[in-house]
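Participant: Please find the sequence and the predicted model below.
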Amino acid sequence: MAPDSPARAASKASAPAPPPAADPAERARPLPRRRRARLFVAAAVVAAVVAAGFALPLVLRGGDARERPASVTGVEKVAAHPDQSPPRELIAAGRVAVSAYFTMKLVKLPNGNAVGTYEWRLLDTATGRYEKTAWSWLDVAPGMRTAAVLERDLPVGRIGLLDLATGRVTRWIKTDRRVGSVQFSPDGTRLLATAYELDPDGLFKDASYRLNGKDVPGPKQSRTGFYVIDVASGKAEFAERPAKGSRQGLPVGGRQDFLWSRDGKLVWEPGDNKAGAIYYDVTGKEVPAPAQEARLSSQGAVLSPDGKLVTGAFVGQGGDIVSEIRDVKTGERAATVPGQQLLAWADDSHLVAWRCDPERCSPGEGEFRNQLLLVSLDGETTPLSGFRAAKLNDESRWNPVFTPR
């Protein structure tokens, strides 16, 4: 599931992403980046709790959620609500939709401990509205008919398969080891579930470290490996892969989810190597990075549906709020498009992006007041959502999960 999403966005459109909710790619200026620290340090504030995980990770005026062609953009099946943030009704464009979104908050526990909790809203496909759920973690399968869900108090010993039209769990898949995340493969036929002994979002007083001159509760290593599960049969194969050790003096632990590769043949986790990721086959054996993924600019890069283009970095200077698109074969810049963070492709020439208000976007002020836009390769923009709260650690900041329809 990159988030802004929990380390989900890298391997398919619904992933979060996945990218962390506090991902520096949101910044509208080339401010100092601390990506590595954000991935591996959990702090006693909401933003850093999000960063402890690998989060993870779409025009018309608001109104009903019915889909209709958007002649202005040339993209079909657009559902937009620029007056809603967080959205109450379907947001979608072309091949992708926001199937769910989450917010995060820090909950203090007895004895000086704490936990970062996810509050999810999931699309009810019968009504086209997002409904609050009690699940602690979820992911939506391509086609948006089924969600895989985990109950509260992670880790848990079973995975639910939920019908998005009825909101009911149709089947439970039990696991011998408790799991703390779950993600559908790109084709929707398998699940990847990361196993933990402790709550991966837990912060513990006896693992405290210094942050901004204060002792704060920290994460603990408890990852044990991952399951690859056949959805049809429920057959689950476990691969033992404990958590990595500490890196550069920073505390490492908490949420360290595995993710699917883009083609669904391998799984991976973030790494300090040249590829930025360590790859494994489904049995847990470490393997070289696939050639195509090794060539991409980052693990958060998103390929266009035809595989010819890939999202790049924020490249804005001065008052420009733009990011680059690169040619997959040559690596050369093919275009620059409006946006701080490019999230998903609606079709081969349109993307969904976060962008702050150009009139109010400045470092330390309006850079985090951003909205979802549909952007074209020629620079046209169409609002899809309202603006998020301007503060990075505001508990109302919502993080979308994109799923192919």
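Facilitator: Nice, I can see it. Everything numeric in this text was worked out from a predicted model, so none of it was measured. Numbers count the residues shown, from 1 in each chain.
Participant: From here on, just use CA atoms for contacts and neighbour counts.
Facilitator: Fine.
Participant: Walking through the stretch 251-400 of the chain, point out its helices one by one.
Facilitator: 291-295 (DSSP state H, counting those that start in this stretch).
Participant: all strands of it, in order?
Facilitator: For the stretch 251-400 of the chain, the strands defined by DSSP state E, counting those that start in this stretch cover 259-260, 267-270, 277-280, 286-287, 309-314, 322-327, 333-338, 341-347, 350-356, 370-376, 381-387, 399-404.
Participant: I'd like the distance from the last one to the chain centre, please.
Facilitator: Taking CA atoms, centre = their mean, to the nearest Å, one finds the center of strand 399-404 at 8 Å from the center of the full chain.
Participant: Just the angle for that strand relative to strand 341-347, thanks.
Facilitator: 20 degrees (axes from the mean of the first three to the mean of the last three CA atoms, to 10 degrees).
Participant: and strand 399-404, what other elements does it pack with?
Facilitator: Counting contacts by 3 or more CA pairs under 8 Å, 6 or more residues apart in numbering; DSSP states H and E, strand 399-404 packs against strand 96-108.
Participant: ok, and for the strand it packs on, which residues are buried?
Facilitator: 96, 97, 98, 99, 100, 101, 102, 103, 104, 105, 106 (16 or more other CA atoms under 10 Å).
Participant: so what's residue 404 up against?
Facilitator: Residue 404 makes contact with 13, 14, 95, 96, 97, 142, 143, 144, according to CA atoms under 8 Å, 6 or more residues apart in numbering.
Participant: for comparison:
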Amino acid sequence: MTGPVEDALRAAVHELADGARPAPDLAVRALGRGRRLRRRRRALAAGGAVVAVVAIALPFVLLRPQPAARPATPHATATVTPAPPVRPVPGPDWSAKPLVLPGDWVVTGGTFVGAPGKGFVLDRIRGRYLVAEGYDGVFPAPVGSLSAVTDTDRPRAVGLVDLARGTPRWYEVGRALSAPQWSPDGRRLLFTTHQLDRFGFILLDPDGKRRAFRVDRERYFCTDQCDFTWSRDGTEVLLPQTGQAGHDESVRDLRAGVRLFSAADGRPTRFLPVPGDPAGPLAWSPDGKLVVVQGRQDPLLVETATGRVVRTLPTAEVVWISDDRLLYRRSYGARDVVLADLTGRELVRQPLPKELVDRQLTVGPR
């Protein structure tokens, strides 16, 4: 049996095959083309236009463009330092090879935030970027050739596209889902299910194996942004816990810390008194002693064991390259990617090609 998605995909592939030469990115383009054909037919039938929406997501590590941020409060011992070395702006052929960032990490994908548009996904096998469009969310794995995709027409499902073969596989996951988040090893997807009667998290393997774990939201109380995220080593998932200060619409609710749960059996494992929300697995330092969180107002660098605030930082969306090096995107100017030390001193700055300046980025190991 075939459905409208498969029919549209087949039509798109045949249309593209009429060309004189095969295209390396045929799979991603065909999938996007098929989606557009299906939308066009549905729009004509309804007599109206259909507008695609790009989901805001956190696939692995998200470095998104942000409005100009309030300057971080300087540390008492901070001093003015010279401007860091700035690498050249990538040329027009930047997509023909992996875009290497300071710290020897690479851009794995770039998509728009809150508006439809053309995105880019790194094909590690071919060593180049493919064009991805027509989905509501594209989430490349940190390693390997898989990308997860979401479609508002399939709100309970996620698709896995193997860039090596271009074969999409759709899996039913559940209701009221968050965006998918890849584990650090690229072998599992994490979802938060926000069902009123079944709050918790769901893990999905690339072969379709699904495990769901319920969490008592009254016992493990969380308000505001309450999505589960991975731990640094991928053995646990964590949920922010709301403090006792009450709810205030003008700022984030005060966090008492984060509660961690086993990714193997869903049982609670430990509690850490960090006063904010980690953005993802690489917000935690490799040695586990420090973590970057979004506090009530500012991004904070804090001690994991005690919750003591070490200093404020320009952004909470960081990648720990080593125990004393952070990779993040500047929140002003052209949103360059920066390698910095723990004092906030910029060490190297990497401008982005113009096609990526206004996109949210995902990055991974080289």
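Facilitator: Looks like it arrived, so ask away. Because the structure is predicted, anything quoted here is derived from the model rather than measured.
Participant: Quantify their similarity with the TM-score.
Facilitator: Overlay of the two chains. TM-score (TM-score structural alignment, normalised by the length of structure 2): 0.56; 280 aligned residues with a CA RMSD of 5.0 Å.
Participant: hmm, back to that, whichever of the contacts of residue 404 of structure 1 end up buried, select them in ChimeraX.
Facilitator: To isolate the buried members of the contacts of residue 404 of structure 1 in ChimeraX, using 16+ other CA under 10 Å:
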select :13,14,95,96,97,142,144
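Participant: so which of the contacts of residue 404 of structure 1 persist in structure 2?
Facilitator: On the basis of both residues aligned by TM-score structural alignment, their matches' CA atoms under 8 Å, what survives of the contacts of residue 404 of structure 1 in structure 2 is 95, 96, 97, 142, 143.
Participant: how distant is stretch 277-293 of structure 1 from the center of its chain?
Facilitator: Relative to its chain's centre, stretch 277-293 of structure 1 lies at 21 Å (CA atoms, centre = their mean).
Participant: Quote the end-to-end distance of stretch 121-133 of structure 1.
Facilitator: Distance across stretch 121-133 of structure 1, first residue to last, is 6 Å (CA to CA, to the nearest Å).
Participant: so how far is it off the chain centroid?
Facilitator: Per CA atoms, centre = their mean, the centroid offset for stretch 121-133 of structure 1 relative to its chain is 19 Å.
Participant: So what touches it?
Facilitator: 65-66, 87-90, 98-102, 119-120, 144-145, 164-167.
Participant: let's go with 7 Å and repeat that
Facilitator: Contacts with stretch 121-133 of structure 1, where a contact means CA atoms under 7 Å, 6 or more residues apart in numbering, come from 65, 88, 89, 90, 99, 100, 101, 102, 120, 164, 165.
Participant: just the residues you listed now: which is nearest residue 179 of structure 1?
Facilitator: residue 120 (18.0 Å; CA to CA).
Participant: Give me the three-state assignment for the closest one.
Facilitator: strand (DSSP: H, G, I helix; E, B strand; the rest coil).
Participant: How about it: what's its closest non-neighbour residue?
Facilitator: Nearest residue to residue 120 of structure 1, sequence neighbours excluded (CA to CA, 6 or more residues apart in numbering): residue 102, at 4.3 Å.
Participant: what about the helices in the stretch 1-150 of structure 2?
Facilitator: 4-17, 26-46.
Participant: can you put those helices in a markdown table and add mean neighbour count and distance to residue 130 of structure 2?
Facilitator: Shown next, in a markdown table, are the helices of the stretch 1-150 of structure 2 (neighbours: other CA atoms under 10 Å; distance: least, CA to CA, whole Å):
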| stretch | mean neighbour count | distance to residue 130 of structure 2 |
| --- | --- | --- |
| helix 4-17 | 16 | 15 |
| helix 26-46 | 18 | 7 |
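Participant: out of those, which comes closest to residue 66 of structure 2?
Facilitator: From the helices of the stretch 1-150 of structure 2, taking CA to CA, the stretch that ends up closest is helix 26-46, at 27.3 Å.
Participant: which residues of structure 1 does the closest one align to?
Facilitator: Counting by TM-score structural alignment, helix 26-46 of structure 2 lines up with no residues of structure 1.
Participant: just the angle between that helix and helix 4-17, please?
Facilitator: Using the same axes, to 10 degrees: helix 26-46 of structure 2 against helix 4-17 is 120 degrees.
Participant: Go ahead and measure how far helix 26-46 of structure 2 is from the middle of the chain.
Facilitator: 25 Å.
Participant: And stretch 109-121 of structure 2, by the same measure?
Facilitator: Relative to its chain's centre, stretch 109-121 of structure 2 lies at 12 Å (CA atoms, centre = their mean).
Participant: Same question for stretch 373-390 of structure 1.
Facilitator: Distance, centroid of stretch 373-390 of structure 1 to centroid of chain: 18 Å (CA atoms, centre = their mean).
Participant: Kindly report the same for stretch 268-288 of structure 1.
Facilitator: Counting by CA atoms, centre = their mean, stretch 268-288 of structure 1 comes out at 19 Å from the chain centroid.
Participant: hmm, who's touching it?
Facilitator: 228, 239-241, 257-261, 266-267, 289, 294, 299.
Participant: most neighbours, which of the residues you listed?
Facilitator: residue 259 (35 neighbours; other CA atoms under 10 Å).
Participant: what residue of structure 2 matches up with it?
Facilitator: Correspondence of residue 259 of structure 1 to structure 2, assessed by TM-score structural alignment: residue 229.
Participant: Was I right to think its match contacts residue 203?
Facilitator: No: with contacts counted by CA atoms under 7 Å, residue 229 of structure 2 stays clear of residue 203, the gap being 11.3 Å.
Participant: could you measure residue 145 of structure 1 against residue 124 of structure 1, distance?
Facilitator: 10 Å.
Participant: Equivalent analysis for residue 347 of structure 1, please.
Facilitator: Distance from residue 347 of structure 1 to residue 124 of structure 1, by CA to CA: 24 Å.
Participant: the more surrounded of these two?
Facilitator: Taking other CA under 10 Å, residue 347 of structure 1 and residue 124 do not tie; residue 124 has more neighbours (22 against 18).
Participant: what's the counterpart of the more buried one in structure 2?
Facilitator: In structure 2, residue 124 of structure 1 lands on residue 123 (TM-score structural alignment).
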